[in-house]
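>>> Got a predicted structure plus its sequence, pasted below:
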Amino acid sequence: MMILKTLLDTGTRLDIISVRRFNKIFREYSGTMGPLESAKKAAAYKAIDEYVKDNNVIGIGSGSTIIYAVHRLAERVKEEKLNVVCIPTSFQSRQLIVNHRLTLGDLETHPKLDCAIDGADEVDSELNLIKGGGGCLLQEKIIASCADHFIVIADYTKNSQRLGEQYKKGIPIEVVPMAYVPIQRRIEDNYGGSLEIRMAKAKAGPVVTDNGNFILDWHFPHEITDWNKVNTEILLIPGVVETGLFIKMAKKAFFGMADGSIMEQS
């Protein structure tokens, strides 16, 4: 059970939770977490400790592992009196920044970032990523592209030799709503596999991103190997806004392992 679920089970909404309340739940939960959550925490702490310095501008990613990263960042800011500006990739990460009383910024005032720290749905042996399981792929890729160093934090289940080995939910593709059917058919005709429009769970109809778009999840053929070529070609299809393929963008990945150790990939 993840810490985010724990927060929800207590009846506390993440967007209104106080820092004191969050820290209390975090400490209680940290003492009883299983190997998967311990792995996420270890990877997040390692990245924050190694890559965050005073007077840095940091991109803050989305997802369950980022909760640990923001908590560690808040600890360091308080203990070391760091001057750090945080640029969020999503509503979730914005609320985490605000609730931890960290300095919130944006790309208008800080277009160049020292590093961006984010999770991933899967990382292959060449540091290619699948991201976007939470629907924030466009913002995440923009932030990552503005950073001098894009650092990935994940648990051991996200580490694969090739894409699709571990992650079975497909590659997210954010599309303009009016074009989703032609895009779906074109990708299936050109590359194979199948695409499904992502449907919402708490509302009728498709998931709508923060940018007002739909998401197609592409269950791709496993024989694809040239992801740079495929990604470039898909991005040229009219109506495609962005893909969840992050190709040659990550500088390093920290994987928390089940035994508490950290595996680094660069």
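Structure received.
>>> contacts and neighbour counts: CA atoms only from here.
OK.
>>> now the helix or strand hosting residue 68, how far from the centre of its chain.
Per DSSP states H and E, residue 68 falls inside helix 64-80. Computed by C-alpha atoms, centre = their mean, to the nearest Å, the chain-centroid distance of helix 64-80 equals 16 Å.
>>> Then stretch 57-64?
7 Å.
>>> Please enumerate residues in contact with it?
2-4, 52, 66, 70, 84-90, 92-93, 110, 112-119, 134, 136, 140, 143-144, 147 (C-alpha atoms under 8 Å, 6 or more residues apart in numbering).
>>> ok, of those residues, which come out buried?
3-4, 52, 66, 70, 84-90, 92-93, 112-119, 136, 140, 143-144, 147 (16 or more other C-alpha atoms under 10 Å).
>>> Okay, and which of those residues map to helices?
Judged by DSSP state H, helices contain the following of the buried ones among the contacts of stretch 57-64: 3-4, 66, 70, 92-93, 140, 143-144.
>>> Residue 38 contacts residue 260, doesn't it?
Yes - using C-alpha atoms under 8 Å, residue 38 makes contact with residue 260 at a distance of 6.8 Å.
>>> Hmm, residue 131 is touching residue 173, no?
No - counting by C-alpha under 8 Å, residue 131 sits too far from residue 173 to count as a contact (9.8 Å).
>>> What's the separation between the closest residue to residue 240 other than its chain neighbours and residue 196?
Distances taken as C-alpha to C-alpha, 6 or more residues apart in numbering put residue 175 closest to residue 240, at 4.6 Å, once the chain neighbours are dropped. Going from residue 175 to residue 196 by C-alpha to C-alpha, to the nearest Å gives 12 Å.
>>> which neighbours do those two share?
residue 216.
>>> between these two, who's got more neighbours?
Using other C-alpha atoms under 10 Å, the more surrounded residue of residue 175 and residue 196 is residue 175, with 25 against 15.
>>> List the contacts of that one.
Contacts of residue 175 by C-alpha under 8 Å, 6+ apart are 213-216, 239-242.
>>> do residue 259 as well
Here residue 259 is in contact with 35, 39 (C-alpha under 8 Å, 6+ apart).
>>> Is it in a helix, a strand, or coil?
In three-state terms, and counting by DSSP: H, G, I helix; E, B strand; the rest coil, residue 259 is coil.
>>> same deal with the one 5 residues further on?
Residue 264 carries the three-state label strand when classified by three-state DSSP.
>>> Just list the residues touching it, thanks.
252-255.
>>> can you map out the helices along the stretch 151-266 of the chain?
Taking DSSP state H, counting those that start in this stretch as the criterion, the stretch 151-266 of the chain carries its helices at 180-191, 227-235.
>>> structure B:
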Amino acid sequence: MSSELSANDRAKNAAARRAADFVKDGMRVGLGTGSTAAWLVKCLGERVRDNGLKFRGVPTSTRTAELAREVGIEVITLDEAGWLDVTIDGADEFDGDFNLIKGGGGALLQEKIVATASDKMVVITDPAKEVASLGKFPLPVEVIPFGMRTTKTLIEDALGSMDVSGRDVTLRMNGDAPYVTDEGNHILDLHLGRIGNARQMALTLNQLPGVVENGLFIDVCDVVVIGHSDGTVDLRDITSTMAKQARPSTEKNENLFTDLDG
């Protein structure tokens, strides 16, 4: 089976299988949306069928809900779950601080709500999604249909003062008609090239009238699982990463207080 997959699908499958290990009996689990998340749902379905795994899943889109039911996963709503043990989802981009761009699949609003309502968010991805600075992938912004042109203008004006490389804003289409989210909204894709300050961008966008939510996931992700085409997997945990970044260098002098002598 794996030999018949493309290199990209082998990487996604490897990441999904490793991330499935985070799901234990009795858990309430957020199930992401997109091609990589679909691999996860199928892997979990196998464990439900073959190993008797018992958990309840909260899908982040109608597409994911349909797939989860097909593979035998018990599906509940977020209101029924109350709070989640873990959410596992894909990402369009991630940086060294575990900040993400999501929403390429059009489900960013439900994805962000579900991820935020979880004790842990695990992102499954491949090496091509890692970037030094977010923004190469167009940033999705969900907007209400009413006054959408005005909202688009407000976004364009706001981008004028932001540290970005591009400022093109396009309406996402589904054939000849605007793409419609599960909540009945539309998506504007911001082609920025590079986002100098992702946190500022997220806050600014969500203050604009007509904007429902944006695809920047800041301080949400806890673990990144990176699958490779050869079946190997890298696992990065935000706790250990932050510890490494904060650890002072003592190569030159083991006594950190030497220079503090009066």
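Looks like it arrived, so ask away. Since we're looking at a predicted model, the values are computed, not measured.
>>> Send over the TM-score of the superposed chains.
Once superposed, chain against chain, the TM-score is 0.84 (TM-score structural alignment, normalised by the length of structure 2); 231 aligned residues with a C-alpha RMSD of 1.4 Å.
>>> Give me the aligned partner of residue 136 of structure 1 over in structure 2.
Counting by TM-score structural alignment, residue 136 of structure 1 corresponds to residue 107 in structure 2.
>>> cool, and residue 157 of structure 1?
Residue 157 of structure 1 maps onto residue 128 in structure 2, by TM-score structural alignment.
>>> count of residues packed around that match?
The tally of other residues near residue 128 of structure 2 (other C-alpha under 10 Å) stands at 12.
>>> Equivalent analysis for the one 4 residues further on, please.
Each residue near residue 132 of structure 2 was counted by other C-alpha under 10 Å, and the total is 11.
>>> now do residue 103 of structure 2
28.
>>> Tell me the spatial nearest neighbour of the residue most central in space within structure 2, not counting adjacent residues.
The centre of structure 2 sits closest to residue 91, judged by C-alpha atoms, centre = their mean, with a distance of 3.9 Å. Nearest residue to residue 91 of structure 2 in three dimensions, chain neighbours excluded: residue 102, at 5.2 Å (C-alpha to C-alpha, 6+ apart).
>>> does the one you found really touch residue 217, like I thought?
Yes - using C-alpha under 8 Å, residue 102 of structure 2 is in contact with residue 217, at 7.2 Å.
>>> These two: who's more crowded?
Neighbours per residue (other C-alpha under 10 Å) separate residue 102 of structure 2 from residue 217, with residue 102 holding more: 29 against 23.
>>> so what's the more buried one up against?
If a contact means C-alpha under 8 Å, 6+ apart, then residue 102 of structure 2 has 90-93, 108, 139-140, 215-217 as its contacts.
>>> Pick the one among the residues you listed closest to residue 174 of structure 2.
residue 140 (14.6 Å; C-alpha to C-alpha).
>>> What's the match for the closest one in structure 1?
By TM-score structural alignment, residue 140 of structure 2 lines up with residue 172.
>>> ok, now how distant is its match from residue 90 of structure 1?
Taken as C-alpha to C-alpha, the span from residue 172 of structure 1 to residue 90 of structure 1 is 16 Å.
>>> Residue 160 of structure 1 now?
From residue 160 of structure 1 over to residue 90 of structure 1 the distance is 26 Å, taken as C-alpha to C-alpha.
>>> One more: residue 30 of structure 1?
Taking C-alpha to C-alpha, one finds residue 30 of structure 1 at 24 Å from residue 90 of structure 1.
>>> about what we covered before: check the helices of the stretch 151-266 of structure 1 for me and report the most buried one.
helix 180-191 (a mean of 16; mean count of other C-alpha atoms under 10 Å).
>>> between that one and helix 227-235, how big is the angle?
Relative orientation of helix 180-191 of structure 1 versus helix 227-235 (axes from the mean of the first three to the mean of the last three C-alpha atoms, to 10 degrees): 150 degrees.
>>> Average offset of helix 180-191 of structure 1 relative to structure 2?
Here the mean offset of helix 180-191 of structure 1 against structure 2 after fitting is 1.8 Å, by mean C-alpha distance after the TM-score superposition for structure 1.
>>> for the aligned partner of residue 11 of structure 2 in structure 1, what are its contacts?
The pairwise alignment with structure 1 assigns residue 11 of structure 2 to residue 39, based on TM-score structural alignment. When contacts are counted by C-alpha under 8 Å, 6+ apart, residue 39 of structure 1 touches 154-156, 255-261.
>>> do you know how far residue 39 of structure 1 is from residue 161 of structure 1?
Applying C-alpha to C-alpha to residue 39 of structure 1 and residue 161 of structure 1 gives a distance of 19 Å.
>>> Ok, residue 150 of structure 1 next?
20 Å.
>>> same check, this time on residue 86 of structure 1
Distance of residue 86 of structure 1 to residue 161 of structure 1, computed by C-alpha to C-alpha: 32 Å.
>>> ok so, going back, any figure for the gap between the match of residue 157 of structure 1 and residue 18 of structure 2?
In terms of C-alpha to C-alpha, residue 128 of structure 2 sits 18 Å off from residue 18 of structure 2.
>>> Next: residue 11 of structure 2.
For residue 11 of structure 2 relative to residue 18 of structure 2 (C-alpha to C-alpha), the value is 11 Å.
>>> tell me, how many neighbours does residue 239 of structure 2 end up with?
A total of 10 residues lie near residue 239 of structure 2 under the criterion other C-alpha under 10 Å.
>>> Actually, residue 242 of structure 2.
11.
>>> when you align them, which residue in structure 1 goes with residue 70 of structure 2?
In structure 1, the residue matched to residue 70 of structure 2 (TM-score structural alignment) is residue 99.
>>> hmm, I was thinking of residue 231 of structure 2
By TM-score structural alignment, residue 231 of structure 2 lines up with residue 260.
>>> residue contacts, the nearest residue to residue 172 of structure 1 once chain neighbours are set aside?
Here the nearest residue to residue 172 of structure 1 in space, its sequence neighbours aside, is residue 217; by C-alpha to C-alpha, 6+ apart that works out to 4.5 Å. Going by C-alpha under 8 Å, 6+ apart, residue 217 of structure 1 touches 169-173, 195-198.
>>> check contacts around residue 102 of structure 1.
Applying C-alpha under 8 Å, 6+ apart, the residues near residue 102 of structure 1 are 74, 84-86.
>>> Now do residue 192 of structure 2 against residue 22 of structure 2, distance only.
For residue 192 of structure 2, the distance to residue 22 of structure 2 equals 34 Å [C-alpha to C-alpha].
>>> who's more crowded, those two?
When residue 192 of structure 2 and residue 22 are compared for neighbours, residue 192 comes out ahead with 22 against 15, by other C-alpha under 10 Å.
>>> More neighbours: which of residue 38 and residue 260 of structure 1?
The neighbour comparison of residue 38 of structure 1 against residue 260 (other C-alpha under 10 Å) goes to residue 38, with 22 against 16.
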